[in-house]
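Chemist: sequence and predicted structure below; questions after.
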Amino acid sequence: MYIEKIYTPSDLKKLTIRECQELAKEIRKALIVKASKKGGHLASNLGMVDATIAIHYVFNSPTDKIIFDVSHQCYTHKILTGRKDAFIDEELYNTCNGYTNPVESEHDVFRVGHTATSISLACGMAKARDLAGGKENIIAIIGDGSLSGGEALEGLNFGGSEIQGNLIIIFNDNQMSIAENHGGIYKNLQQLRETYGKCENNLFKAFGYDYLFVKDGHDIEELVKTLQSVKDIDHPIVVHICTVKGKGYEHAQMNKESTHWVRPFDIESGKEKNPFNGARYDYIIRDHLIEKMKKDERIVTMIAAVPGALSFSEEYRKQIGRQFVDVGIAEEHAIAMAAGIAKHGGKPVFATMSTFFQRTYDQISQELCINKMPATMIVVNASVYSADDVTHIGIFDIPMMSNIPNLVYLAPTNRQEYIAMLDWSIDQTEYPVAIRAPRNGVFDAKGEVDVDYSELNKYKVVSEGKEIAIIALGDFFQLGEELSDKIKKIYSINSTLINPRYITGLDKTLLTDLIKNHKLIITLEDGVLDGGFGQKIASFYGPQDMKVLNYGLKKEFLDRYNISEVMEKNHLCADIIAEDIKNYV
């Protein structure tokens, strides 16, 4: 096998083109087998195998800099740069992560997990190289789905006119984002494909780039010839290659969207090995939204290239037609568009991952909150229980969003509360509202839930007690229940348990009342403590004779962590907290 002989890119260069073609087959097999056992980004990587081989065959990494966009297409790159064992030895599967990572290898330039970044990063490296008098090639790899991202267009705009030296953009066109592409830019890409890059309208030339077209992005020989022709070029150029997402695995080619990222599956059938059959909030909210949209044509559900945020697969998107909008990888545009929809009488609901909301801070502040536009934002994967790669962790949204004036940020604790908050948010006309989707499992309410949240910052006392009050936010409410039981068992104290519901404000009346017969306030939040919910409670009690203990997460970049270890380290366990408070009881 050729794959076993590849330790560095220099080993690859010793192979003939025919041998490289055999290597590509071996790499695809390794990718499929590993994904079937561990999960990961499958279809997106299968489509880039041949191109990555050609890139390393021609260029001289790490002297030449290869910058992956998103970097979820970097598995072959990792195999060719000394990390093959992590893809062919099951015992070593966990030794490298799914994104480029300079800590792992000098061949990885950046650690990134947000898309549309590679061209801007490459422009910066090219500018620094030129100032230093360097000669290395700077190569940015970007997919067609990423071109809908504003940063990609900003990078294109700058690089084509402002970089005077070598800048090579390898544009991987597989006619797909995670799902299908959306936007007018893709009409020109279709023209370029149909004319073999010769049509008069050419997006890349319009931005000032030289341009080459490769019809078959899986033809290693043709790719090598083309890349050799642009190596050491003295000006910016785009090499447009056409590939097939999922290439080499029929199930992936036929199911490009569902195999973009996979859980462990059976290779022969393509079926997930251990499908989750319990209740899921993405299914619950998707189905609820569909029913609401059928009754009210003013409701528009919006996503930014990640329909999986609410499990809106193609069949569900078709059900609601024009009331479903995928803006592509353009989160800023989505928020601004939502403000426009709301201004003109529509009822926008935008859902995406917590980590992607980081891109929308300006639009939430300016377009939504200053103008008080009644749009609904569903913040998905906002939890320590969610994605564990450092580029996708969702624990920073509370400080970011809760400090924007006019925004109402809600934290449901159960199924009924989540639906009630969503219904209220969609129908009210006073506030921009964000809802932090729970991530610790689906729980049902133990009683009636409120349906009107217009009286802002009104906390809910779930059980009344004395001496100790537990204010447990969102999906840490169940931890609060467990802690309350533990305190009663150990200290014979009936504590007060509070579901605050509102992340963005304080129930000053309730907090003041607690002073009468409580000595200790405990806050629990599923996010970083610095600038978060608990610190606002502590600040309120600053002038008072009240002890406040804030429990949440340390401000740090967690990466591929063990959830139990993180929870224990941050004392987010009922037993540990109960031990912590013994000196206060």
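Modeler: Nice, I can see it. Remember, it's a predicted structure, so these values are computed and weren't measured experimentally.

Chemist: CA only for contacts and neighbour counts going forward, please
Modeler: OK.

Chemist: Ala351 falls within a strand, correct?
Modeler: Yes: under DSSP: H, G, I helix; E, B strand; the rest coil, Ala351 sits within a strand.

Chemist: ok, the spatially closest residue to it that is not a sequence neighbour - how many residues close by?
Modeler: Once flanking residues are discounted, Ala351 sits nearest to Ile378: 4.5 Å by CA to CA, 6 or more residues apart in numbering. Counted with other CA atoms under 10 Å, residues neighbouring Ile378 total 25.

Chemist: which residues does Ile378 contact?
Modeler: Residues near Ile378 by CA atoms under 8 Å, 6 or more residues apart in numbering: 349-352, 434-437.

Chemist: sticking with it, tell me its helix or strand.
Modeler: Per DSSP states H and E: Ile378 is located in strand 376-380.

Chemist: who are the packing partners of the helix or strand that that strand is followed by?
Modeler: Next along the chain after strand 376-380, taking DSSP H and E as the criterion, comes helix 397-402. Applying 3 or more CA pairs under 8 Å, 6 or more residues apart in numbering; DSSP states H and E, we find helix 397-402 packed against helix 354-357, strand 408-410, strand 518-528, helix 533-540.

Chemist: what angle do the last one and strand 518-528 make?
Modeler: Read it as helix 533-540. Interaxial angle, helix 533-540 versus strand 518-528 (axes from the mean of the first three to the mean of the last three CA atoms, to 10 degrees): 140 degrees.

Chemist: adding another structure so you can compare the two:
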Amino acid sequence: MQLKDIKDPKDIKTLSIKELESLSQEIRHFLVDSISKTGGHLASNLGAVELSIALHYVFESPKDQFIFDVGHQSYTHKILTGRASQFETLRQHQGLSGYINYQESIHDVWESGHAGTAVSALHGVLKAKQLKQEAGTAIALVGDGSITSGMSFEALNLLGSDPSLKGIVILNDNNMSISKNVGALSKVLTLLRGNRFLMKLRNGIARITPNLLVRVYRRFKRMIKAFFQSGNVFEELGYVYIGPIDGNDLKTVIKTLKQAQKMKKSVVIHAVTEKGKGYEVAATDNDGKFHGVGSFDKSTGNPTKINHHGMTSFSEVISTAMIAYQHIQKTFVVMPAMLVGTKFEKFYQQFPDRLIDVGIAEEHAATMASALSRNGIQVFLPLYATFSQRAYDQIMNDIARSDTKVIFGIDRAGFVGDDGSTHQGLYDVSMFYSMPNVVITMPYDAKEAFDLLHYGFSQSHPFVIRYPRLETPFDSNHLPSFDPITLSWPILSEGIAQVWISYGPGLDLLQKAKSTLHIDARIINARFIRPMDLTTLKEALDLNVPVFVYEEAFGSGTLYHHILDYMAKEGYHQKIRNMSVKDIIHHGSRTHNQMDAKMDLTALMEALKDL
């Protein structure tokens, strides 16, 4: 069977186990080959091939709904639902999404780019089917990193207590989320997981032992375990626990799913898988570098992306600044499972006692950071902009309301490109603007990043430093110094015909527009998004010329609206326009994101000419 010939999951139901095993190998070769060209989530998908095949072999999608936690491990599901021919467009503009997408297929029933939602969605699907008296069940495929989130436990607790509903949770346990898993539950899973060799030996014995003896042995084993052990966490929550099983053994997984299918009670299947299976470079990666990748050389695993000489990502700049800052004063980093993504591996290597990885638990991270700060610790909390939204209430009540000093590193702020709509960093500015006491900043370059970080630790309020998924000129051998910086808006380019205001990468677009249009505009770097530099703003408004504000953020409650408010209060009446994001932005390159938002250079120049 050619992968591109698969149009429907029913196409694989007539295959033998041996043919399904061949299919799994073909899928792995296809994924490595395809992702090496387009980039995407590699290791997680390689580990979940057999689980995905078995789901479609045993159940009937979409009558039986498959809920993928996060969704970036759904590539095999996409192949089996007829999308193999589209993989050359994976994460490309208007191409195949790297996550579950409602618009792509009737088999994509739950969109999520954030961890921990699958069991809640499972409960909702099961309740809806019950209320509608509708046939079919639902199965949640949850990673061992996602299962540790608070939301997962809230849902597990409620679903496990409801005997009228029966769902299946597959715990995909590869001992990693992006980075290594942390916490007590991770240790529990390690104990439950047991010795991988013994598990394979047990499965082998099961194959050659008469079925009656196997059943007797399993019942005897459960009796002994129940006598000497307290129940595991899932049994205590009311589930039938099956496992651990070898999640990369198709025959075992299919047999287990059929067993769970017959049960009357909700089930947790603990499937131990190998992240990166079938591709040695990814399988031996213990740091999470092959979780999400750009294009790479299949033979070596090395990225094929051209490294721009003298350029470094803003993430690397901030982490380097944090290392250097330890010589000025000691700080403590609360890290929500993004050690690799935020480039803090070197910090952790040098200062292991000054960083704690709390796992996928942004709400906990925010409240813990507040308590640390209120007890005299200088705290840095790095979050992707999209993940900061998950902790709105904790940031609002435990940090902003009480004016508690926590320094937030808001990574991947603005357009994020190929990760798509669930990961766009466009909502944090209006989110933080809605909270009292929070200072919001964005550096234009590496030097300004160093100085703003120093400013943040030197002041006494909650402090946000946003930075984009972009590179900036940076020499790691000659680091910028930490110099005092004032609450001010530097003027990047003088002019008197118009006033243009932006921050971060928007300033580059404005400067390109000025050089092309030859408009005598004053370009202002609003590096302090809040509070505003009213002195510089008043001087600019006193020119009594048109004003333009460009923000790579969702256009609600951002800097533009606060400039408008100031102008209304102070009696300014000149023309003012803005450019910001007005709609959901999907995947593609950063340039495509700008075009979709009608915020690219061409659209900007048209707006400025109209102004």
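Modeler: On my side now, so go ahead. Quick caveat: nothing in here was measured; it's all calculated off a predicted structure.

Chemist: and the TM-score between these chains?
Modeler: Once the chains are laid over each other, their TM-score by TM-score structural alignment, normalised by the length of the first structure reads 0.91; 573 aligned residues with a CA RMSD of 2.7 Å.

Chemist: related to what we said a few turns ago, distance to Glu482 of the first structure and neighbour count added to the contacts of Ile378 of the first structure, as CSV?
Modeler: CSV is the format used below for the contacts of Ile378 of the first structure (distance: CA to CA, whole Å; neighbours: other CA atoms under 10 Å):
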residue, distance to Glu482 of the first structure, neighbour count
Val349, 33, 28
Phe350, 33, 23
Ala351, 31, 27
Thr352, 30, 22
Ala434, 27, 26
Ile435, 24, 24
Arg436, 21, 24
Ala437, 21, 28
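
Chemist: if we can go back for a sec, so what corresponds to the residue nearest to Ala351 of the first structure in the second structure?
Modeler: Aligned counterpart of Ile378 of the first structure in the second structure: Gly409 (TM-score structural alignment).

Chemist: quick one on the thing from earlier: and which of the contacts of Ile378 of the first structure is nearest His72 of the first structure?
Modeler: Thr352 (18.2 Å; CA to CA).

Chemist: quick one: the aligned partner of the closest one in the second structure from Ile360 of the second structure, how far?
Modeler: Applying TM-score structural alignment, one finds that Thr352 of the first structure aligns to Leu383 in the second structure. In this structure, Leu383 of the second structure and Ile360 of the second structure are 11 Å apart, going by CA to CA, to the nearest Å.

Chemist: anything in contact with each of the two?
Modeler: Pro336.

Chemist: what number of neighbouring residues does the residue of the first structure sitting at the aligned position of Phe457 of the second structure come out with?
Modeler: When the first structure is aligned by TM-score structural alignment, Phe457 of the second structure is paired with Ile426. The local packing of Ile426 of the first structure (other CA under 10 Å) involves 21 other residues.

Chemist: please tell me I have it right and Ile426 of the first structure contacts Phe350.
Modeler: No: look at Ile426 of the first structure against Phe350 with CA atoms under 8 Å: they stay out of range, at 11.0 Å.

Chemist: okay, and the common contacts of those two?
Modeler: Contacts common to Ile426 of the first structure and Phe350, judged by CA under 8 Å, 6+ apart, are 375-376.

Chemist: that older thread, any idea how far the match of Phe457 of the second structure is from Gln253 of the first structure?
Modeler: Relative to Gln253 of the first structure, and taking CA to CA, Ile426 of the first structure is found at 38 Å.
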